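>>> requesting a structural model of the entry that follows:
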Amino acid sequence: MSGIQTASADASALAILAALDDRKTELEMLCDALTSCPVGNVVTAPRPVLVSPQHGFVTTTIWLSSWLDEAWRASMKYLLAQAKRVGIDPNEAERFKHVLGRLRTFFAHNLDPNTTRDRETRDTCYGWFKDACGSRVPGDGHWEQCLKTLLKSALRYVTLAIEIARAIEQHPDSKGLSDLWKDRLSRTDVVVDYLGSLQKAAGDLGCGGLNLPQVRDRYSKRWAEALSLVSAGTDIEEVTGRHMEQTLIAETGRLLPIRAADVMERLVLQPGESVELALRLGQVIYGMHPTLNQVSLLERLAASWNKLRDQ
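Reported below is the predicted structural model:
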């Protein structure tokens, strides 16, 4: 690529970055006007410096993820959830949100192509690269187009969020929708000691042998998202404890020779609290008889479950 072409590509990318800055300010002001709250937290990743197309693409991916999927997560999630209510199609925005997360994982983590999740991440990124620049594995001459495609998608994403916010402003139930937005933002201020809550739940359930810091690291983002959706006035400690218990039941299920599906089939249970209770009972039985295989554990569980049910 010639120097003139490179300069032109850089200028194009810089122009889109400038437009993103303008949209960022616009959405900040809209959120302040409608909710009297900041639209999100401070973006921790530095704004990208486009020293080269490939480096610019990687740093832009990390910056956009830090901004849109982390710092402003509560607002963007809320606005997209309201899109159809105000007559706006959120499908393109949802696709971008998914791809952005996969691209960040692609560059920030060592992926194991032998695992299903990491294989899907690679394939998603390869497909996006193919659509963006014509090759599943970008090389010299491809990264400029990838960068511009990413920035244009981000600009459309933020612009759509602004359109939704303006539609909320004009909606007949503008106050109710704005208050709900504010409520979602208020949940992001909740500080939860996840490890402490996990330890308490593990003690209550009698769960042993789990690496609780690893469990916390795997699930903390999911918990934060769930807590951001609870309404004001909710007992956060109680809700958090319930999430901890459900997680530990799921993790315990990995250590047991039986799964939730096995329990539902053998005990003829519907998904829900009964399955959790049955798995807890299975954990107790397995803790007392750790040599039981799947069939034997299910038989003992069924006998104990029926006895408890008949009492």
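>>> only C-alpha atoms for contact and neighbour calcs from this point on.
Noted.
>>> residue 289: how many residues sit nearby?
11 (other C-alpha atoms under 10 Å).
>>> again with residue 39
Count around residue 39 with other C-alpha under 10 Å applied: 23.
>>> repeat for residue 112
The burial count for residue 112: 12, using other C-alpha under 10 Å.
>>> could you do residue 160 as well?
By other C-alpha under 10 Å, the residues close to residue 160 number 21.
>>> check residue 128 too.
Residue 128, neighbours per other C-alpha under 10 Å, totals 20.
>>> what helix or strand is it on?
When secondary structure is defined by DSSP states H and E, residue 128 falls within helix 116-133.
>>> in that helix, which residues are buried?
118, 121-122, 124-126, 128-129, 132-133 (16 or more other C-alpha atoms under 10 Å).
>>> next: stretch 44-61.
Buried residues in stretch 44-61 (16+ other C-alpha under 10 Å): 48, 50, 53-54, 56-61.
>>> dump those residues to JSON lines, plus distance to residue 95 and secondary structure.
Formatted as JSON lines, the buried residues of stretch 44-61 follow (distance: C-alpha to C-alpha, whole Å; DSSP: H, G, I helix; E, B strand; the rest coil):
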{"residue": "48", "distance to residue 95": "23", "secondary structure": "coil"}
{"residue": "50", "distance to residue 95": "25", "secondary structure": "coil"}
{"residue": "53", "distance to residue 95": "23", "secondary structure": "helix"}
{"residue": "54", "distance to residue 95": "23", "secondary structure": "helix"}
{"residue": "56", "distance to residue 95": "22", "secondary structure": "helix"}
{"residue": "57", "distance to residue 95": "19", "secondary structure": "helix"}
{"residue": "58", "distance to residue 95": "19", "secondary structure": "helix"}
{"residue": "59", "distance to residue 95": "20", "secondary structure": "helix"}
{"residue": "60", "distance to residue 95": "18", "secondary structure": "helix"}
{"residue": "61", "distance to residue 95": "15", "secondary structure": "helix"}
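>>> let's see this one next to it:
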Amino acid sequence: MPQTASTPKDQLVEFVRLRERIDDLSRALLDSATPVFGSVSLPTPNVDAAPELAFIRTASWLYSHYKEVGRVSVKFLMERPAVQSLPEIRAHERLVHALRTWSQHTISPAPGNHDRAILKTCSDWFEEACAVLLPSSDEDWRQALNVLLGESCAFISQLTKQVEDIRADDARPQICQQWEDRISRDWPAHRFHEIVSTVASDMGRSTIDPVALFRRSENEIRRVLRITNESDLEFAARQCIERVLLTEVSKLLPITGRDIIDVLGVEPGQKVGELLQEARRLYEERQCTPEELLDRLLPLVGSA
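Prediction:
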């Protein structure tokens, strides 16, 4: 790996140079001329700003590269056998994800939970990078920033090497086809939203929020699209979304027991549960608004 510079500003310049290099290589290698990263909407961080702010913005900026604009190609290149033997490269990608979560979201660490694992990943790295569990001084943050950018340059250098190795590989056409196939299956979210909206309408479930449903089931829907052998990807996506609608949404009622108590005047108790069961049957029979469902339940209040 190349020697990295000694200041955050020089390291940032080196990262940008390496990013442009790998993008140029992938554009030349792939028939689709797709860059590994391309354009990142977040502004380039000002590493000369207050060190804590510079660190947080840099972590988010790197996350945008690895997990957003570069998510397909970065994952593909990290699956190359040579990278699988480099734990520090895989650890850096996981670290950036953890740092972004730790710095941008409220976490509630408790023994054994996911937030605890995020905090431990970050604190272990801080201890190694700047000899503190969590930075507090400008010196701590500046040192952490410098180490993070140095690791990011090593990370992108290794990805660049994988692209260069693919170019020289006897199986280059097959590897590039696999790479292109991954890219072609990575649809933007709005395309899935359109399919969800169409499927929901076709199934008589026009009250479904397509954006909310996709967010809830995005990992499963994208996974199916990645692994399916179906040549018609839109057909495969529709099949998966139909299954999600049938198995997930059918469990959700637009009303709760509190609505039955407050609107229909039913006393808390067994009758509320019985009416909820009947509400599910009515709702699965025909989707409707909360108000309509309560109206359909009203004649049953006395007999439930």
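>>> please work out the TM-score for the two chains.
Superposed pair, TM-score by TM-score structural alignment, normalised by the length of the second structure: 0.68. Supporting alignment: 251 aligned residues with a C-alpha RMSD of 3.6 Å.
>>> sorry, back to before: what about the helix holding residue 128 of the first structure, how far off from the second structure?
When the second structure is overlaid, helix 116-133 of the first structure sits 2.6 Å from its aligned residues on average, using mean C-alpha distance after the TM-score superposition for the first structure.
>>> which strands and helices lie in contact with the next helix or strand after that helix?
Next in sequence after helix 116-133 of the first structure, counting helices and strands by DSSP H and E, comes helix 143-170. Where contact means 3 or more C-alpha pairs under 8 Å, 6 or more residues apart in numbering; DSSP states H and E, helix 143-170 of the first structure is packed against helix 3-35, helix 53-64, helix 73-81, helix 91-108, helix 116-133, helix 174-187.
>>> which one of the ones you listed lies nearest to residue 303 of the first structure?
Among those, helix 116-133 comes nearest to residue 303 of the first structure, with 36.4 Å by C-alpha to C-alpha.
>>> one step back: can you lay out the helices and strands packed on helix 143-170 of the first structure as TSV showing distance to residue 265 of the first structure?
Below are these laid out as TSV (distance: least, C-alpha to C-alpha, whole Å):
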stretch	distance to residue 265 of the first structure
helix 3-35	48
helix 53-64	44
helix 73-81	35
helix 91-108	34
helix 116-133	26
helix 174-187	38
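>>> for the helix or strand where residue 246 of the second structure lies, what is the distance to the chain centroid?
Per DSSP H and E, residue 246 of the second structure falls inside helix 233-247. Put simply, helix 233-247 of the second structure sits 20 Å off its chain's centre (C-alpha atoms, centre = their mean, to the nearest Å).
>>> just want the angle from it to helix 172-184.
For helix 233-247 of the second structure against helix 172-184, the angle between stretch directions is 40 degrees (axes from the mean of the first three to the mean of the last three C-alpha atoms, to 10 degrees).
>>> quick one: helix 233-247 of the second structure to the first structure mean distance?
With mean C-alpha distance after the TM-score superposition for the first structure, helix 233-247 of the second structure averages 3.3 Å from its match.
>>> next helix or strand past that helix?
Following helix 233-247 of the second structure toward the C-terminus (DSSP H and E): helix 257-264.
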